[in-house]
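> this one's sequence-less:
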């Protein structure tokens, strides 16, 4: 039996999200995020509340502090993550608009975010 769709037809159904050569890509123009030609900054959508929580899921029992909902673009979010990690004296990362700080530093992070920005900061979870 012969397939009704060609290989090139199936390839058009998928969209490139990440490339090992250029990293994250823009879903609209399919260029690297740094070379995006859409011309608009990508800000996370949310309700204007920055939520700070602790999570251990998928980390072999090790806890991390998560900061979600910060209305900043990617470079500013990375800079804020670096500042929070330095203030807590621990490592971490910024992934998909979420700042992760290794360890349980919820109180310190909430205090720093309230001083830093004009955001409503809440502790999420237990």
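That came through fine. The structure presented is a predicted model; accordingly, all values stated were derived computationally and were not measured.

> CA only for contacts and neighbour counts going forward, please
Will do.

> which residues touch residue 86?
For residue 86, no contacting residues are found, by Cα atoms under 8 Å, 6 or more residues apart in numbering.

> Included below, for side-by-side comparison, is a second structure:
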């Protein structure tokens, strides 16, 4: 008999709450009224996508950056309140942000 079974025997009326990691992580992110700016640049001849304009906490923006990078399987960084993604992924990033509930504005073509 493991610890879970022992606890169930001691507290038979207890109802376990299940939490989904993705739901709890995305619900922590503060949603804003102003749109995020998604723009395209070339630095040293290589394309990059920049997301800026987030007015919430830096930790929330870092969580969002990590989620974008893992979803698209690309490299990138978080510097000076901007998310820098390697490559031209404006359409995919904009769709991903819209699915999360953000309003996004495309800049630069």
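Thanks, I have the structure now. All values reported here derive from a predicted model rather than from experimental measurement.

> Just give the TM-score of the two.
Remark: TM-score between the superposed chains equals 0.66 [TM-score structural alignment, normalised by the length of the second structure]; 78 aligned residues with a Cα RMSD of 1.7 Å.

> Can you check which part of the second structure the longest helix along the first structure sits on?
Longest helix in the first structure by number of residues (criterion: DSSP state H): helix 74-88. Here helix 74-88 of the first structure aligns to the second structure at residues 58-72, judged by TM-score structural alignment.

> The matching stretch vs the first structure, mean deviation?
Taken over the aligned residues, the distance from stretch 58-72 of the second structure to the first structure averages 0.7 Å (mean Cα distance after the TM-score superposition for the first structure).

> what distance separates that stretch from the middle of the whole chain?
Put simply, stretch 58-72 of the second structure sits 4 Å off its chain's centre (Cα atoms, centre = their mean, to the nearest Å).

> Next, the buried residues of it.
By 16 or more other Cα atoms under 10 Å, the buried positions in stretch 58-72 of the second structure come out as 60, 61, 62, 64, 65, 66, 67, 68, 69.

> which residues does residue 68 of the second structure contact?
By Cα under 8 Å, 6+ apart, the contact set of residue 68 of the second structure is 93, 96.

> mind checking how far it is from residue 59 of the second structure?
According to Cα to Cα, to the nearest Å, residue 68 of the second structure and residue 59 of the second structure sit 14 Å apart.
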